[in-house]
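A.B. asks: Sequence first, then the predicted structure:
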Amino acid sequence: MHKQWSLKIVYLNYAIFWVIWLIAQGYLTLFQRQMTAGMTNDLINVAVKVLIWVPLGLFWLNKTQGQLWLSKKKLYNRHFPVQFWWTLAIFIVYLGFSMWFRHHSFYITAMPFTKEGGNFFSVTLAAGLIEEFVFRGFFCNYLLAKFDMTSAIIIQALLFQAIHFPIYFAEGLSLMGWGVNVATVLPLGLIFGWIFYQSKNLWPSTILHCIWDTSVFLFI
């Protein structure tokens, strides 16, 4: 029988997670600038994220059994509601328009596997799969059992936004860079939370997350 976790315990665990991720991002940035490039840089990013995020997500899910809105055994299923398909269509149209507006033609980055081109696997796959598992699979899932739908989705979106701050710190983003990222990540967190609520399935938000990140990385 698992002891019930209060909201204070969950928020405390999140705060510890945030500090760990801040330290990890700082060391990663310093190490990679001096020692690594290209594919090595990408694979290190994926490995670090897997080693930190996945065990914590599994630990939290196990510790809160019976307190979740959706059982961990039902997180991944075949339910894809109409809201997912409409959102997917809107994403594709918006991302296609953004690519055309910025480049005035079809465009794809020429260096997806190099340090200059970015981190291909960590952006296109790891971010969507791992972040959705932790934030929609656990945080949104737990909060939906404690709050009404709107409150739960807003809180998890704020937590999702905040976990990106260590990356902004590590990369030394300008004030404008912070503003642009917040204006993108926060609404996406709300959308992914809403899709998870509508579908009772982690696959729809994961697919949307991966499509968004991949499209921005490769085409925009």
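C.D. replies: Good, I have the coordinates.

A.B. asks: hey, let's count contacts and neighbours off CA atoms from now on
C.D. replies: Will do.

A.B. asks: What number of residues are in the vicinity of G128?
C.D. replies: The number of residues packed near G128 is 21, by other CA atoms under 10 Å.

A.B. asks: Return the distance of the helix or strand encompassing it from the chain's centre.
C.D. replies: Here G128 sits within helix 127-134, counting by DSSP states H and E. Computed by CA atoms, centre = their mean, to the nearest Å, the chain-centroid distance of helix 127-134 equals 5 Å.

A.B. asks: helices and strands around it, which ones?
C.D. replies: helix 38-63, helix 202-219 (3 or more CA pairs under 8 Å, 6 or more residues apart in numbering; DSSP states H and E).

A.B. asks: which residue is nearest the middle of the chain?
C.D. replies: E131 (3.5 Å; CA atoms, centre = their mean).

A.B. asks: List the contacts of that one.
C.D. replies: W53 (CA atoms under 8 Å, 6 or more residues apart in numbering).

A.B. asks: also this one, for the comparison:
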Amino acid sequence: MGEILSSITGAIVNLVIFSLIPVLWWFFRHRKEVGFFKWIGLYKPQLKSQWWVLIIFAAVYYFFYSFDFTQLIDAKSLEYLENSASVSGNAYAGMGAAAIVPALIENFIANGVAEEILFRGFLCKRLCSKFGTVPGIILQGVLFALMHNILYLVIGMEVSLWYHVLMFVFTAMGALLLGWLNEKIYNGSIIPSIILHGAGNFISTMLAVFG
């Protein structure tokens, strides 16, 4: 029960923090033009590409997400990550089935909804509007990856420069794919990326718990 309450609290805090800038930006600049949910992309997704494009995307995303990039990490960084309390998935180690509900809350709300609102809903759409769809998608991917690098540095994660490079490349690629899914395959709704982001993180956490 304690883990569930902790996950709910963390999810609410994340959601508030990540939504603060988008809400304020919308309130002071766009509230008279459009509702917040539509502006940020929280509306029903509609496929605007051919169905086979979605199939190709699914295959690419599956192979990208299932690729074990830990085999590229240096041994010292990998050992540190496997034992660090700062790695969210490690918090659920040894909990078994009791980890499912708190992990669902954390992965879908704290990660999926909160991060997608800020990066794919706010940043990606603003950048696409200013620089064009493809440059905007690429730029938000770069910023999303840099956020993870900076976070690791701020909390003092003892990982190598090579790990930072790998994390940047793989995180940027994941963000690029999520942005592409929303803006090029669907109708700008961020719900597809919320579902995919949350599910991907949840599966990774469950693999850490039961693997």
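C.D. replies: Yep, that arrived. None of these values were measured; they are calculated from a predicted model.

A.B. asks: Tell me how the two chains score on TM-score.
C.D. replies: The TM-score (TM-score structural alignment, normalised by the length of the second structure) is 0.65; 171 aligned residues with a CA RMSD of 3.4 Å.

A.B. asks: how about the helices and strands packed on helix 127-134 of the first structure, which one is nearest G179 of the first structure?
C.D. replies: Of all those, helix 202-219 sits nearest to G179 of the first structure, with 17.0 Å by CA to CA.

A.B. asks: The closest one corresponds to what range in the second structure?
C.D. replies: Mapping helix 202-219 of the first structure onto the second structure (TM-score structural alignment) gives residues 190-207.

A.B. asks: now stretch 50-63 of the first structure
C.D. replies: Under TM-score structural alignment, the match for stretch 50-63 of the first structure is residues 15-28.

A.B. asks: If you count neighbours, what's buried in the matching stretch?
C.D. replies: L15, F18, S19, P22, V23, W26 (16 or more other CA atoms under 10 Å).

A.B. asks: got it, and stretch 151-165 of the first structure?
C.D. replies: In stretch 151-165 of the first structure, counting by 16+ other CA under 10 Å, buried: A152, I153, I154, I155, Q156, A157, L159, F160, Q161, I163, H164, F165.

A.B. asks: and if you look at stretch 125-136 of the second structure?
C.D. replies: K125, R126, L127, C128, T133, V134, G136.

A.B. asks: for these, which one is nearest G41 of the second structure?
C.D. replies: Nearest to G41 of the second structure among these: K125, at 8.6 Å, using CA to CA.

A.B. asks: roughly how far is stretch 196-205 of the second structure from the heart of the chain?
C.D. replies: 9 Å.

A.B. asks: Give me the residues contacting that stretch.
C.D. replies: Under CA under 8 Å, 6+ apart, the answer for stretch 196-205 of the second structure is Y65, G89, Y92, A103, L104, N107, F108, I109, N111, G112, V113, L178.

A.B. asks: Give me the mean deviation of stretch 143-150 of the second structure from the first structure.
C.D. replies: Compared with the first structure after fitting, stretch 143-150 of the second structure has a mean deviation of 2.4 Å; criterion: mean CA distance after the TM-score superposition for the first structure.

A.B. asks: What lies in contact with that stretch?
C.D. replies: Applying CA under 8 Å, 6+ apart, the set of residues contacting stretch 143-150 of the second structure is F119, H164, M167, F168, V169, T171, A172, A175.

A.B. asks: hmm, 10 Å instead?
C.D. replies: Among residues not part of stretch 143-150 of the second structure, those counted as contacts by CA atoms under 10 Å, 6 or more residues apart in numbering are 115, 118-120, 123-124, 138-141, 151-154, 156-157, 163-165, 167-176.

A.B. asks: Same check on stretch 19-37 of the second structure?
C.D. replies: 13-14, 16, 39-40, 42-43, 113-119, 121-123, 189.

A.B. asks: List only those of those flagged as buried.
C.D. replies: Buried among these by 16+ other CA under 10 Å: 14, 39-40, 42, 113-119, 121-123, 189.

A.B. asks: wait, what's in contact with F119 of the second structure?
C.D. replies: F119 of the second structure touches 18, 22, 125-126, 137, 140-141, 143-144, 175, 178-179, 190, counting by CA under 10 Å, 6+ apart.
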